[in-house]
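Asker: Sequence first, then the predicted structure:
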Amino acid sequence: MPSGDIAGMTLALLHRLSEQAHEIGASFGAAPQEWEAVRTAFSAAMMSGDGVRSFTYILLLMMIGAGLEWFYWTYSYASLRVLLNTEPSSPRQSLLFGLRRFWITGFGLLLFAVAAIGSTSAFVWPPGVHDMVVTLTLTLVMFRFIVIVADIVLSPGTPQLRLVPLPDRTAFTSMAAVALFAAVGSVAWFVPALITRIAGTPNLAQALRIGLGTLIAVALLLACLFTRRNREDVLAGRRRGLLPKFPRSLASATVITVVYALWLFGYSAAAVILGALAIVIAVQASLRSVVFYFWRDKILPEEPPHDGRESEEHHDSVQQDLAPSIILPAVRLFVALIGIGVCALAVDVPLTALATSESPLARFSFRLLGVAALALLANVAWITVRTTIDYRLSTIDKVDEHEQPGPGARLLTLLPILRTTAATVITVMLVLSGLWTLGLEITPLLAGAGVVGLAFGFGAQSLVQDVITGIFYLAEDTFRVGEYIESGTSTKGTVERLTLRTVALRHHNGPLHFVPYGTLGTVRNTSRDWVIEKFNLPLPIEVDSEKVRKLIKRVGEEMLNDAELGPLIQQPLKGKLYRVEPGIKIFRCNFRTAPGNQFTVRAAAYKRIEVAMNAAGITYAGNLPLTRTLDPAGP
């Protein structure tokens, strides 16, 4: 932009600010005379017959509204008293109690408003009085509504029902401040416009509007400047080595000052947009703590019993952790949509008009809003999918390398891949939808992506082969996380994790092998169903073979009846003469157990056989070592 244009815009802005300042000064200069005229006219009207009659009508209206509300409370106060005296069992129940309190008290206020405003049509009013009565009634209703909501949220007299983490003193102070702001804000919202309509005194109305707005701005500035950060939080941040944060009170005071200046000098739309943007940012920054506050009893659940069994209460507490993570992005989306709606009302242009506007900037702004909405929806979908999968993974027991993988091993295998796939799909759909929303034609992009994908497939055949082979391995449930497998390339180990292209195998000696699916070949899974463990006993040539066979069988029966070993054995220990060599007899022993349990059962079998042979006077042949073989396929 040329420097001359910038200078011209600056001068035009200064000229407008100067005119607005003179206009404000003129309004305040003429306001006393207009006030005196309004006061004189009001006094004269009240001394007339119409004034007395109007005052009587107003009293009747208040009596009708208050009487109907009193009649309602005669039957409803018992329910409210029960809520106020009930201790909620959880933070979420306190939120439910708050909604019930809002329904009870809000319905009473609604009855008062409908009765008072509706009854005005039954009377004949002097000119302007009907407008004044309706406006003042709406002012009172707005004030009471704000006070009701603040009382439910802050609950100064009932701390057990409080919906925000505030101490009692702060809750009482905040309640008084909200009531004051509600009174001033309600008057500033309705009364200046009323004065302009019925009295024709625009200078007085503007002076009153500016005075009340200035009072609110000064009160907010004082509240920001005198609100200090908790000293304990500052010291904790220093101990963790965190950099000092920019003072939030100073940032809030700056935003309030700018919004007030924009509003004061006639830029009301810009003031509303900036204020709405600041409020949305502040609410978004605190939403996480607010949402998780209602799950504070579930976020850090108590440790389960140390006997290895998880209680039902602990399982329920873990299960509740899923809800706030899904609710949080939905609430963020709702708050963002409210902010967008407020900004659209501020500029006084319907969203449909923005879409059909001839201004490129307006159309582009509308499309950016659509992209932002798509991004928020994608975030909600991703958070929901990710949280659901992470929660399901957290409920599955970890795989023990010495035990057979349980039924959750397949979920441990597929869910991480499903999470990665979902992230990819959501990202691609968001990018394509965003481009289409911005007005870009995505059909050529899809066609080009198909051509590029085809060329990529020919150029990276091994990569495509790995991915497709992995899909079939997973679909056929060939192996799972935690299972011990041997590939056709002689690579073997325990499956630790799977990606879209490779499987990570941890060798029993420690090394971690990353094997592409395309090179696995024939897979030998030694962790499915059962395994037969075999080992040899070298005994002297003169030993009685039948006696040894019965001895091994008796040991097998004892192990099968053992409280600890019995559940691990599927077929009992047996033995038979395997072969005869010069000077020795080789007896082959075998048993069947679940994969991973054979090591424990084999060690126990060695010990019991040794004890039984010593008792029978049988020794091993010379110093020959024991040998064993492992045959998962069968005897």
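Answerer: Everything's here; your move.
Asker: contacts, neighbours, all on C-alpha from now
Answerer: Fine.
Asker: Give me the contacts around stretch 147-163.
Answerer: For stretch 147-163, contacts defined as C-alpha atoms under 8 Å, 6 or more residues apart in numbering pick out 84, 87-88, 94-95, 97-98, 101-102, 105-106, 164, 166, 168, 171-172, 174-175, 178-179, 182.
Asker: adding another structure so you can compare the two:
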Amino acid sequence: MLLGRKACLGFCVALGMAVLAATAAAQVSPGGVHPAPAEAQPSVSVTDLSPEAVDALLSRLTDADVRALLREELRRRADEQAAAARSATQTGVRERLAEMASTIEARLADWAHALANLSDRREPIHQSLGRAEHGIGGMLAAMLGVALAGIAAAGLAGHATRNWRAWLMAPQNAGYWDAVVRTVALGLVELAPVAAFDFATVTMAPMVAGALGPMVDYVWIYEVGVTNSWGFIVLSRRAFAPDAPGIRIAPLSDAAARRIHGIVRRAVQIGAAGWLIAGLSPTLGLGFPPALITVALAGTAVAALLIVATLRSYGRIRATLASVMLDRGGEPSALARIVIAAAPGMLMAYLVLAWVYWLANWLESGQQHLYGPAGTLILLLSLPILDALGGELVRNAFRADTPSAGRFRAVFRGAWRMLLGIAAVFVAARLWGLDLYALAKGDGAQAWADALFDVAVTLLLARFVWKLILAALHRERVAAAGEEDDAEAAGSRLDTLVPLFRNLLLTVLVVVVAMILLSSAGVNIGPLLASAGIVGIAVGFGAQTLVRDIFAGAFFLIDDAFRVGEYIELDEKLRGEVEAISIRSLQLRHHRGAVITIPFGELRSVVNHNRDWVIYKMNFRMEPDTDPVKVKKLVKEVGKEFVAHPEHGPKFIEPLKSQGVYMIDDDSALVIRVKFKCRPRAQFVLRREIYHRLREVFAEHGIHLARRKVEVVSGGDASSAPPAPILGSAAAVDGDAARGAGGDG
């Protein structure tokens, strides 16, 4: 706020004088004499200074001193204004309450005096009744005729539409939209008797105006009271459909629907009766005090009815709210449990406060302030219907009966409920005369309210986007019958890629939300973005290895070279099961337990032992005189045994078979190769079992594995003595045979 020239000049002069006085008090004269005491110094007023003195005073202050002192003074004045505003608000509230109490006290005293002296109203009553041309009997007969005309017209309209009502209440199918269409149509049909009653009443009254006398003025009160209350009861009956469960659009049980409609109907009837009775007082000359008291008593009776009904239905309110909020079962969230537990108490407190608010305004001004109390209550009763409407819209948008569609339905159903709750808060505040949006985003809105509104919207949108990400990148998978292999492969790929994508999207979302929140809080994010760009360039030059690892990992994942849970081999020493994949490296779990972390940039080739199928070959070194045909038959029989085995059989894709003589070893041993085709990673177990079984079968049929031997030929006559073979130990032979059986050939 800018100060005027004179105010600024005076302010600066005053501050300058204070600074000079403090400076002078802290200094001493060259002769060591202190200045005179403050009380001995003459006081100087700003108005006593000449322009030259003012200039001399200001010349001693620096710009920094002036700015600092001006800032402190402006803050002090701002604090004083805020305190004054708070004090004014509190004072205004107290004054308003005191004024209301005084007005109500005075009006109650006047009403009590008027009721105590009703005998003084004989003359106005006689004058009012004297307007009837045929006396009191004719007036009553005419009023009865008007009422009967309206009732007869309504009865004829109801009789004419009875077949329509019966057809609309018997749905052809159980679809939601069919129920909505029939409910709306049935409501319009049931309003036909109300319209007929209104038309007949308004038409009949002028015909007997002379006989009605003063009751001519009462006809509009009667017509408005009956028509509005009747129409509201029709609206309640169609909203909760206690008589037509087949087309009920509110997600309520039959008992809950009948109970709620019964309470609403009784409350409307009490209010209408109070309105009709109160209208007789001014019409017949009794004055307004009896009418005002009657309406106050009727409104109090309605509030008492609702409060007692809430007390009696404490548990049922919780159960009904739980059935509506949980929507086809499920575990309630913490917020849902709090709302369900606190709903009856909050409803009761609201009814009490709404009754006090309405009664105070009615007693003070005689005006019906019903938009806030009654409108909010109607809004609360409409929330289950609107919630069911949103649920049906979401179900129609995602019709597929799949887990993915179910997750998206849950996300959008939650978003609908969130929007419904926010809209209900704004509408309820508007009904009470408070425009929340204008307070937050209007021309005169406070900066903190504007920022808080933007922050709330940003966080809600971020929450919705994150829920969508979680629904789209859900890791749970279910394999369909006959598709186990494809589902397992797809699931393994999802387990590899989903965490990376989810973390990446979460990082981007957090950064974007943080920038928006800072911008909403008034922080200039332009320098932050520029600094982030410069830092990014610097980091890019200094982290080339990291960038190489990230890009290499991205291409490995795009190529689907490996997945989490697969057994891979990078070289002779680096092998193991892929345990985790990060943005720059992977972790292998060696079969001995060690965890090996390898950056993607260091990967050259990857041998994957988990894809589709594996052909495993085993070499057996047999004696030179072994019959290959016999070996082939034995291998085939063993292959049949393994295929029929309950544990090992499902692991085979093609059974064990012999490929015949693969080669002749240097020491005249026959190398016979067998092979089998199996599922990935099953070869390690199968080769062990196959080797043990074949060794047993070969031994049973007199077929022996060849032993390694070395022939030593002496320098003498080779024919004089046969060469003496040097045989290895049995353990060495068995170990060599095992190595031969386990080789890939």
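Answerer: Received the coordinates, thanks. Remember, predicted model here, so these are calculated numbers, not experimental data.
Asker: Give me the TM-score for these two chains.
Answerer: The TM-score (TM-score structural alignment, normalised by the length of structure 1) is 0.70; 585 aligned residues with a C-alpha RMSD of 5.7 Å.
Asker: Show me the contacts of stretch 147-163 of structure 1 that map onto helices.
Answerer: 84, 94-95, 97-98, 101-102, 105-106, 168, 171-172, 174-175, 178-179, 182 (DSSP state H).
Asker: Would you map the helices across the stretch 351-500 of structure 1?
Answerer: With DSSP state H, counting those that start in this stretch as the criterion, the stretch 351-500 of structure 1 has helices at 351-355, 360-394, 409-437, 443-459, 461-475.
Asker: Reformat the ones you listed as CSV; add mean neighbour count.
Answerer: Below are the helices of the stretch 351-500 of structure 1 laid out as CSV (neighbours: other C-alpha atoms under 10 Å):
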stretch, mean neighbour count
helix 351-355, 15
helix 360-394, 17
helix 409-437, 16
helix 443-459, 12
helix 461-475, 16
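Asker: and the ones you listed as JSON lines, adding distance to N597 of structure 1?
Answerer: Below are those laid out as JSON lines (distance: least, C-alpha to C-alpha, whole Å):
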{"stretch": "helix 351-355", "distance to N597 of structure 1": "68"}
{"stretch": "helix 360-394", "distance to N597 of structure 1": "25"}
{"stretch": "helix 409-437", "distance to N597 of structure 1": "17"}
{"stretch": "helix 443-459", "distance to N597 of structure 1": "45"}
{"stretch": "helix 461-475", "distance to N597 of structure 1": "26"}
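Asker: Could you work out which of those reaches nearest to K553 of structure 1?
Answerer: helix 409-437 (35.5 Å; C-alpha to C-alpha).
Asker: Out of the helices of the stretch 351-500 of structure 1, which gets nearest to G339 of structure 1?
Answerer: Of the helices of the stretch 351-500 of structure 1, nearest to G339 of structure 1 by C-alpha to C-alpha is helix 360-394, at 11.1 Å.
Asker: measure the residue nearest the centre of structure 2 to V394 of structure 2 for me?
Answerer: Per C-alpha atoms, centre = their mean, the C-alpha nearest to the average position across structure 2 is that of G414, at 4.9 Å. Here G414 of structure 2 is placed at a distance of 10 Å from V394 of structure 2 (C-alpha to C-alpha, to the nearest Å).
Asker: ditto for I317 of structure 2
Answerer: Distance from I317 of structure 2 to V394 of structure 2, by C-alpha to C-alpha: 26 Å.
Asker: residue ranges of the strands in the stretch 251-400 of structure 1, please?
Answerer: Taking DSSP state E, counting those that start in this stretch, the stretch 251-400 of structure 1 contains no strands at all.
Asker: Skip the chain neighbours and tell me the closest residue to Y314 of structure 2.
Answerer: Counting by C-alpha to C-alpha, 6 or more residues apart in numbering, Y314 of structure 2 lies nearest to P344, which is 5.8 Å off, once chain neighbours are set aside.
Asker: L212 of structure 2 should be in a strand, yeah?
Answerer: No - if the criterion is DSSP: H, G, I helix; E, B strand; the rest coil, then L212 of structure 2 is helix and not within a strand.
Asker: next structured bit after the longest strand along structure 1?
Answerer: As assigned by DSSP state E, the longest strand anywhere in structure 1 is strand 569-581. Using DSSP states H and E, the helix or strand that follows strand 569-581 of structure 1 in sequence is strand 584-593.
Asker: can you give me the angle the next helix or strand after that following strand makes with strand 569-581?
Answerer: Later in the chain than strand 584-593 of structure 1, the nearest helix or strand by DSSP H and E is helix 598-616. Angle, helix 598-616 of structure 1 to strand 569-581, by axes from the mean of the first three to the mean of the last three C-alpha atoms, to 10 degrees: 60 degrees.
Asker: next SSE after helix 598-616 of structure 1?
Answerer: Next along the chain from helix 598-616 of structure 1, counting by DSSP H and E, comes strand 627-631.
Asker: Now do that next one against helix 598-616, angle only.
Answerer: Using the same axes, to 10 degrees: strand 627-631 of structure 1 against helix 598-616 is 140 degrees.
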